[in-house]
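Sequence first, predicted coordinates after that:
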Amino acid sequence: MSHKNEVVLCHYLYDPLNTLIRAVSSNEKTTQNFYCKSRLTTQFQGETQCTIFQQNDILLASRRSRSSTTETSLLVTDQKRSILSASRNTLIDSFVYTPYGYRSPQNHLLTVFGFNGELPDLVTGHYLLGNGYRAFNPILMRFNSPDSWSPFGRGGINPYAAFQSDPINKVDPTGHIATSLMVLKAVNRFKSALPQMKKSRVLFQKNKENLEATPLKNKGLEYLDAEIAQFENNVKLDKNVPKMITKLSDLEMLADKNRHFKYIYTDQSELIIGRTDGHGAPPHPVLAQMAKSPNVISAGYIGKRGDSIILSNQTGHYFRSKMDTTGPVMSFLKNLGIEAKLLRDERKHIGIPVFYRG
């Protein structure tokens, strides 16, 4: 059989963190990418500069600049960030996708983004998820290369599968593992609340009580992946989404005195509360996944009984015998204007009893 020499169509260059920063095609056209955290913000294609405007996770507009010419396009997206249309002056560019993201190969001039707000490769049209980690092929509906987390890790048994065969309800911004859209939006809401936390509270990051607290260890770490997967599946049945407490009004969720809730608190003063009833009630380590800091310094139950907020140290995952870790949480609540109390004889109870009065 005759052998044909392979033709290199494009060279891809990565930084030390494995982020795609430059692509050089065979015709020597160079594309350079610049990021803010994990999001693409600016792209240079030869002499053309494209700048992306976004608020939190929402794509708003893109601006192309070349020499003395500047053109701005407004973007319309769906809840997964897929570009549905882009408009500039009287020009309107519309986009239609198959469930796995294939769209017409016609040249779209008004935006560089496509399916799920991802950037298609200029040579292949495939989506380089994880900022260049893996190429997703929307025609074959699978990845071109295997996942490093497969087959024994969270990547699943099939290293080439995309979106866990559910591209309508799941997204995969990292290229490693598909995430429920609802869960991803909840996590993004938590992250977007962090700047407000810094403005609306005393800087607890400098609080000696927090910094000197010993982080709690998850005694069921081997079950964490299964617990996260279970939560992602159950949360679809019930909008049981945990909440980060940043201001006094957030504690209105405790108004029902017949309920109690789980909480975790980190060394960065992140208090996250989740319901214990309904579908998808998250274990304490799942609540901890919503926090920016990995250091949980208090975990237990919280509820309102009478006119008092009651806290406990009850947790199977983070349990520490004969040790009260609620002090930093009480200080945090006091700063919000709430006096909290410790549940008496907490070993005799499961959660905060309905009949309990502080």
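Good, I have the coordinates.

going forward, measure contacts and count neighbours with C-alpha atoms only.
Fine.

contacting residues for residue 52?
By C-alpha atoms under 8 Å, 6 or more residues apart in numbering, the contact list for residue 52 reads 40-42, 59-63.

now do 7 Å
With contacts defined as C-alpha atoms under 7 Å, 6 or more residues apart in numbering, the neighbours of residue 52 are 41-42, 61-63.

can you check residue 227 too?
Residues near residue 227 by C-alpha under 7 Å, 6+ apart: residue 286.

That one: helix or strand, and which one exactly?
If you go by DSSP states H and E, residue 227 is part of helix 224-234.

Name the residues of that helix that come out as buried.
227-228, 231-232, 234 (16 or more other C-alpha atoms under 10 Å).

ok, back up a step: now, which of the contacts of residue 52 sits nearest residue 309?
Distance to residue 309, by C-alpha to C-alpha, is smallest for residue 41 among the contacts of residue 52, at 44.2 Å.

I'd guessed that closest one sits against residue 21; true?
No - using C-alpha atoms under 7 Å as the test, residue 41 is too far from residue 21 to be in contact (11.9 Å).

which residues are common contacts for those two?
Listed as contacting both residue 41 and residue 21 by C-alpha under 7 Å, 6+ apart are residue 34.

ok, and here's another one to check against it:
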Amino acid sequence: MPRLTTRQESSRLLTQAFQISLFIENVEAMNDGMDWSSESSDSAEGGQSMEESESDVDEWEDIKAGYQLLPLSQLTLSVLQNLHSSRFLEERRHIPRTQEQLKLTLSVYKQQFPDLFKSFLRIQPTTFDALLLTIQNNSVFHNQSQNEQIAVDRQLAVALYRFGHFGNAASLTKVACWAGMGYGTVNLCTRRVIAAICDELVGAGFMSWPTAQEIEEAKLWVERLTCTAWRNGWPMVDGTLVPLFARPGFYGNSWYDRKSNYSMNVQVISLPNLRIIDYGVGLPGSQHDAAAWKETRIPQAYNELLGPDEWVWGDSAYPLQRWCQAPYKK
């Protein structure tokens, strides 16, 4: 199951305790009512006076009034209400933060020290500018609120900083202190950048199927380095495993790969010049490349994407097909 916060876990346990205690109290109340009826009938048969029964009831009422007994379900419900009456379980601490490091990265480091800029955001300044130009007009960065959003370049820098670090360095605490932002703001910036990058229009701008001229150039490259008979095999496919930070909450074991890591299987189709023209992502790392390959675009529409005598080159993990050539298996 997905990981729960301390508040969520406490709320879940208290809710279960309330339900169980309420059920037990109702059962006991029903049993007490039945016992009281049987005792009344027995006392009537045995000659016990009604005055004695009423005195016992009055004595029990006095005990309850003196001790002010509360059912366990009400006590549990009171604790549950207190839990949800406050936003924070612990007293908030004021942590001094500054945005100077973020500003320094986007100004001085970007212009004068590109190596330092790359060490923080893991991409070159020119690549950062190109990515910013592509996503800055996305609707996710614009709203009708009176409060303006943080500048898009800062949001992109925060997301890239998280993407480029691992372990404790990618934690909300470290990223928030580096960027001078709140924890929620860091998460919000990351989500917006991911939404903008995954937009269909952005993807179409980044990646497109090669033109007839580009395909011919790829064929000439293959022919020059191999032979004329192989020139129609102009695209290449290969799979890679992208390690995950932690075991996923849903079906975690299926993400455990042959290299003893939790990972995601990614299929990459490229030209000889290493330009990526298609990809497949989302399957767990335990999936074989041949199975992951079937979920990509080419196996499902090879008649539309490839010519009659064209094929894709793959390694021994891929099946031999008319449109997919791999080394012969022994």
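Here it is on my side, so go on. Not measured: the values here are computed from a predicted model.

Superpose the two chains and report the TM-score.
After superposition, the two chains reach a TM-score (TM-score structural alignment, normalised by the length of structure 2) of 0.26; 143 aligned residues with a C-alpha RMSD of 6.5 Å.

picking up where we left off before, mind putting the contacts of residue 52 of structure 1 into JSON lines with secondary structure?
Listed next are the contacts of residue 52 of structure 1 as JSON lines, based on DSSP: H, G, I helix; E, B strand; the rest coil:
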{"residue": "41", "secondary structure": "strand"}
{"residue": "42", "secondary structure": "strand"}
{"residue": "61", "secondary structure": "strand"}
{"residue": "62", "secondary structure": "strand"}
{"residue": "63", "secondary structure": "strand"}
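
Report the two of those residues separated the most.
Largest separation among the contacts of residue 52 of structure 1 by C-alpha to C-alpha: 42 and 61, giving 12.0 Å.

Strands along structure 2, start to end?
Remark: strands assigned in structure 2 by DSSP state E are 236-243, 263-270, 276-284, 312-313, 324-325.

will you turn those strands into a markdown table that also has mean neighbour count?
Listed next are the strands of structure 2 as a markdown table, based on neighbours: other C-alpha atoms under 10 Å:
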| stretch | mean neighbour count |
| --- | --- |
| strand 236-243 | 18 |
| strand 263-270 | 22 |
| strand 276-284 | 17 |
| strand 312-313 | 22 |
| strand 324-325 | 20 |
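
Point out the one among those that comes closest to residue 52 of structure 2.
Counting by C-alpha to C-alpha, residue 52 of structure 2 lies closest to strand 276-284 out of the strands of structure 2; the figure is 74.1 Å.

Report the inter-axis angle for the closest one versus strand 236-243.
When axes from the mean of the first three to the mean of the last three C-alpha atoms, to 10 degrees is applied, the directions of strand 276-284 of structure 2 and strand 236-243 differ by 40 degrees.

Who are the packing partners of the helix or strand following the helix holding residue 227 of structure 1?
With elements assigned by DSSP H and E, the helix or strand that comes after helix 224-234 of structure 1 is strand 243-245. Under the contact criterion of 3 or more C-alpha pairs under 7 Å, 6 or more residues apart in numbering; DSSP states H and E, strand 243-245 of structure 1 touches strand 271-275.

Check which residues of the longest helix anywhere in structure 1 are buried.
When structure 1 is scanned for its longest helix (criterion: DSSP state H), the result is helix 181-200. By neighbour count on 16+ other C-alpha under 10 Å, the buried set for helix 181-200 of structure 1 is 181-184, 186-187, 189-191, 194, 197.

packing partners for that helix?
Applying 3+ C-alpha pairs under 7 Å, 6+ apart, we find helix 181-200 of structure 1 packed against no helix or strand.

Give the buried residues for the helix or strand that that helix is followed by.
Using DSSP H and E, the helix or strand that follows helix 181-200 of structure 1 in sequence is helix 208-211. Of the residues in helix 208-211 of structure 1, 210-211 count as buried by neighbour count, 16+ other C-alpha under 10 Å.

I'd like to know which elements helix 208-211 of structure 1 is packed against.
Judged by 3+ C-alpha pairs under 7 Å, 6+ apart, helix 208-211 of structure 1 is in contact with no other helix or strand.

let's go with 10 Å and repeat that
strand 261-266, strand 296-305, helix 327-336 (3 or more C-alpha pairs under 10 Å, 6 or more residues apart in numbering; DSSP states H and E).
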